[in-house]
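K.L.:
Got a predicted structure plus its sequence, pasted below:
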Amino acid sequence: MRSFSYLIIFLFFSCQLKAQTNLIDPAIKTPKAVLDNFMDQRFGMFIHWGPVTLRGTEIGWSRGINVPADDYDNLYKEFNPVLFNADEWVKTAKDAGMKYLTITAKHHDGFLLWPSAVSDYNIMNSPYKVDVVGLLAAACKKYDIRFCIYFTVLDWHDPNYPFHKPGQKNIDAKADMKKFVLTMKSEIQELVNNYHPYMLWFDGNWESPWKNEYGIDIYTYIKKLDPKVIINNRIGANSEHTKLGPEILGDYATPEQKIGALNMNDPWETCMTICNQWAWKPNDSLKSLKECIQTLAKTAGGNGNLLFNVGPMPDGRIEKRQATRLKEMGNWLKLYGESIYKTKGGPFKPNEIYAATRKGNKLYIHVFDKKSNELILPALHAVLVRKAFLLNGGAINYQQAAGVITLQLPAQLPDQNDSVIVLELNTNAESIPVIS
């Protein structure tokens, strides 16, 4: 019996030791102050773009599926986006009220949007021969936008990666993951040393060839290049992107195509498309202004950032309708940005009627839909409302009994997409516990 107990103890500590080997050295993790600054930004632009726009199919995922692999791999020989203008792209982000920009420097198809000494499969061997990544980095600096880079963990084009198309099950016996990881390091070194990204957005970490040990190696390597660069949670071997935790590598969570849940403990960023497809698609449906603004407000209300995707066209332009929609969001933010930037989410969970953000002693209530003349908020115990008013508007009548706040809504809300009511409190709104 005693030997059995010793065995249990041995197995327990062995498992603990194994779990610890999956962790990043805390000394090299991204500083909290850097992550807090990132979360203050609240709104960024995602850009999915490359030679595949010549076919109008999804970037990476259509290789060998919707587009024959040989056709897909040779599209770069026709790729000549002569109307690409980095300043115009970044100015579009600026006018939208976005604070950072993330470009797909390398997606799952393996094509590089920068001149690389590592791989010939890059933009300088297209007819265009322009350093897209470098021009965007410079334009972001000019317009005070934080420059970020998307980089794939998988690469269906690289012969050293064991899979060569989406959904492949049989591993290529000629592949060599050690060589593949070395290639990754060399490409990442070029990106970090040449373009100094604020953040690296990894993706493609769910396929079986990718192991957690590779993620730890890459994270550690990046931190030697730049200790402050932010790294998302898609660098370790996992498919659970909505979470952080001891078993998940990275600095923040990345729910995709859905708004993340209210989380006051872990930083997170929702990535979502302005249309349906990530890369450009002819006649793709465009989200309404109401959906765009409410998505941003609900994301901030959940204490997250929104990375909103555009897919530029084959000639290098962002579609006018996409740019117009973003400008409309920027116009709303000029009036109501105080309730988004540098705020905390909560204390109420966002819903279809309202969301809440907070800063200092102010609680911002984002009203999406007027169901009645009153909006009743859950009770805030030991908290008193001293004043209520429309942001950029007049006073709002209210009652507070047993902590329950009842707001008298005006006959006509000032903004049909999201009207913001400010509640000035007798205490720091950011210290109020989440109302479950």
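P.N.:
Noted; the coordinates are in hand.

K.L.:
Going by C-alpha atoms from here, please, whenever you check contacts or count neighbours.
P.N.:
OK.

K.L.:
Contact partners for the residue lying closest to Lys387 once chain neighbours are set aside?
P.N.:
Nearest in space to Lys387, with sequence neighbours left out and distances taken as C-alpha to C-alpha, 6 or more residues apart in numbering, is Glu424 at 5.1 Å. By C-alpha atoms under 8 Å, 6 or more residues apart in numbering, the residues touching Glu424 are Asn361, Lys362, Leu363, Val385, Arg386, Lys387, Ala388.

K.L.:
and of these, the nearest to Phe79?
P.N.:
Leu363 (49.6 Å; C-alpha to C-alpha).

K.L.:
Just give me the neighbour total for the closest one.
P.N.:
As a burial measure, Leu363 scores 27 neighbours (other C-alpha atoms under 10 Å).

K.L.:
That one looks like it's in a helix, true?
P.N.:
No - counting by DSSP: H, G, I helix; E, B strand; the rest coil, Leu363 falls outside a helix, being strand.

K.L.:
From Cys292, how far off is it?
P.N.:
22 Å (C-alpha to C-alpha, to the nearest Å).

K.L.:
Give the burial count for Ser3, as a bare number.
P.N.:
8.

K.L.:
For the residue nearest to Lys211 when sequence neighbours are not counted, which residues are in contact?
P.N.:
The shortest distance from Lys211 to any non-neighbouring residue, by C-alpha to C-alpha, 6+ apart, is to Ala237 (5.2 Å). Counting by C-alpha under 8 Å, 6+ apart, Ala237 touches Asn205, Trp206, Glu207, Trp210, Lys211, Asn212, Gly215.

K.L.:
Please determine how far the closest residue to the fourth one other than its chain neighbours is located from Val34.
P.N.:
Just to be clear, that refers to Trp210. Distances taken as C-alpha to C-alpha, 6+ apart place Ala237 nearest to Trp210, at 5.9 Å, with adjacent residues excluded. Counting by C-alpha to C-alpha, the gap from Ala237 to Val34 is 24 Å.

K.L.:
Same question for Leu17.
P.N.:
Separation of Leu17 from Val34 (C-alpha to C-alpha): 30 Å.

K.L.:
so how far is Gln41 from Lys342?
P.N.:
7 Å.

K.L.:
for comparison:
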Amino acid sequence: MLKTRRLCLALGLAVCLTVGAQDNEIHQRSETYEWPTDQLVVKNLKAWQDLKFGVLFHWGLYAVPGMVESWAICDENWITRDSTRTYQQYMDWYFGLADELKPTKFDPTQWAEACSNAGMKYMIFTTKHHDGFCMWDSQETDFTIAKHAFKDDPRRDVLKHVLDAFRQKQFTIGTYFSKPDWHSQYYWWDVYAKKGRNVNYPVDQHPWRWQQFKKFTHNQMNEILSRYGKVDILWLDGGWVAKENRGQDLDMPEVARIARKNQPGIIIVDRTIHGPYENYQTPERTIPETQLDFPWESCIPLSDDWGWVPRPRFKSPEKVIGTLIEIVAKGGNLVLGVGPTPEGLIEPESVKRLNAIGAWLKLNGKAIYNTTITPYYNEGNVWFTKAKDGSRYYAIYRLNDGEKLPTSITWSQNLPKKAIRLVSNGKRVKYKLQGNQVTVYLPKQLPQQSIALEIE
């Protein structure tokens, strides 16, 4: 991902630091949105908007020591690493983790089961992070899980098994792909020093080398979109790789042509790059301040980190549910980051939280899935959504961590005309309508969690 709040390098190899923001050379979320002209893409986008809740998996070399993605090999002033090694020694150690990533307990069926139980409807799997390590059997490089420590395992083509497991649970399928590749000599060329996240040679002076990188990138995208069945979303990270930034032009029209030749109508998310190939926006670790009427998705991890770390600080189920409520009321989707362990499992504490989220959605999901926005969408702790046919509103009281459910809830718009019911069981609740204000009296036996009401 583009931002991370914590970089913890395990095994005593580096430090743990807090990163407020690493915004240099990262485009901010656009203030405008450009709808795609391909009507099949528009249709798929609208179907994706109905899903509301998905999962984003970060899993790669960084899982072995339990550190956050691949940022430690990038030389920027917010990163601190082991000072007893030279930079090259550190790079050699990091890339050498390819010979240690051997997930003998790899069980994508467990992943799919846990995410299905959580009420998630779509998934995005990191095929390659910025370090260039491929989680599929790429023919373009040997730097892939299928050609190192896991090469003798029949499950070595990890991408295939992950996508197959989620298709069996009827998930919409997405593939994350990093546009930069810090392992490739076509992007970070050893002839030049490496400074920062960008290409480390002047593209205009070495056009052949950049052309080779484009060819390499296009070929890899073609692999993940032609060999693994139906893919619904191509989620591209690394927004600094753009024509406007040092001439890092990947020829996005050609990328889109390749993608949609293999997968007609695929949603392309060239995140943070405003224009025809950012089919939905992706605010990271944040929720927009106001409601937005175009496709967008907040990407937020379940813990503080995208990948697995040894001592994670998890968000509570109620925190995630409350975040989902706000995002949906503002017109967006939530994709929740989950990092599988180096053994290839979702750890029990993550599963426990996912189950709790799913239990709430099983009872209250009618107010979340397949809903649309309403102009008056928030009053205090109450958030509003609307049925797509306009027949009813939903009022969802967001219970924050440490709070208790009140005995009554009051709001001043989206008022009832017939009845108010609990979404969880369809039972009517008592209310008083006085002028432009309604007061709803909640039954005493309700559990201490967010509550969804159907307004007829």
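P.N.:
Nice, I can see it. These figures come from a predicted structure and were not determined experimentally.

K.L.:
that older thread, give me the subset of the contacts of Ala237 of the first structure lying in helices.
P.N.:
Asn212, Gly215 (DSSP state H).

K.L.:
and the aligned partner of Asn370 of the second structure in the first structure, what does it touch?
P.N.:
Matched by TM-score structural alignment, Asn370 of the second structure corresponds to Lys342 in the first structure. Neighbour list for Lys342 of the first structure: Met39, Asp40, Gln41, Arg42, Lys359 [criterion: C-alpha under 8 Å, 6+ apart].

K.L.:
Now do the strands in the stretch 1-150 of the second structure.
P.N.:
6-8, 16-18, 53-57, 122-128 (DSSP state E, counting those that start in this stretch).

K.L.:
which residues in the first structure does the second one align to?
P.N.:
Aligned using TM-score structural alignment, strand 16-18 of the second structure spans no residues in the first structure.

K.L.:
How about the last one?
P.N.:
Equivalent residues of strand 122-128 of the second structure are located at 100-106 in the first structure, counting by TM-score structural alignment.

K.L.:
mean shift of that stretch relative to the second structure?
P.N.:
Stretch 100-106 of the first structure, aligned to the second structure and superposed, deviates on average by 0.8 Å (mean C-alpha distance after the TM-score superposition for the first structure).

K.L.:
Can you get me the centre-to-centre distance for that stretch and its chain?
P.N.:
10 Å (C-alpha atoms, centre = their mean, to the nearest Å).

K.L.:
Can you name the residues in contact with it?
P.N.:
By C-alpha under 8 Å, 6+ apart, stretch 100-106 of the first structure touches 41, 43-49, 90, 93, 112-114, 133, 140, 145-152, 201.

K.L.:
what about burial for those residues, which qualify?
P.N.:
41, 43-49, 90, 93, 112-114, 133, 140, 145-152, 201 (16 or more other C-alpha atoms under 10 Å).

K.L.:
Just the ones in helices from the residues you listed, please.
P.N.:
Checking those against DSSP H, those in helices are Gln41, Val90, Ala93, Val133, Cys140.

K.L.:
Farthest pair within those residues?
P.N.:
Across those, no pair lies farther apart than Gln41 and Val133, at 21.5 Å, counting by C-alpha to C-alpha.

K.L.:
quick one on the thing from earlier: most neighbours among the contacts of Lys342 of the first structure, please name it.
P.N.:
Arg42 (26 neighbours).

K.L.:
Identify the residue of the second structure aligned to it.
P.N.:
So, by TM-score structural alignment, Arg42 of the first structure is matched to Lys52.

K.L.:
For its match, which non-adjacent residue is spatially closest?
P.N.:
Asn333 (4.3 Å).

K.L.:
Leu422 of the second structure versus that neighbour, what's the distance?
P.N.:
On the measure of C-alpha to C-alpha, Asn333 of the second structure and Leu422 of the second structure end up 23 Å apart.

K.L.:
now Pro342 of the second structure
P.N.:
Taking C-alpha to C-alpha, one finds Pro342 of the second structure at 42 Å from Leu422 of the second structure.

K.L.:
Do you have the helices of the first structure handy? List them.
P.N.:
2-20, 32-41, 69-73, 86-95, 132-142, 177-195, 212-225, 289-301, 320-336.

K.L.:
which of these sits most buried?
P.N.:
helix 289-301 (a mean of 23; mean count of other C-alpha atoms under 10 Å).

K.L.:
Tell me roughly how far it lies from the second structure on average.
P.N.:
Relative to the second structure, helix 289-301 of the first structure is 1.1 Å off (mean C-alpha distance after the TM-score superposition for the first structure).

K.L.:
Could you tell me where that helix falls in the second structure?
P.N.:
Going by TM-score structural alignment: helix 289-301 of the first structure matches residues 317-329.

K.L.:
which of the contacts of Ala237 of the first structure sit farthest apart?
P.N.:
Greatest spacing in these, by C-alpha to C-alpha: Glu207 and Gly215 (12.8 Å).

K.L.:
neighbours around Gln89 of the second structure, how many?
P.N.:
For Gln89 of the second structure, using other C-alpha under 10 Å, the count is 10.

K.L.:
Please list all residues in contact with it.
P.N.:
Contacts of Gln89 of the second structure by C-alpha under 8 Å, 6+ apart: none found.
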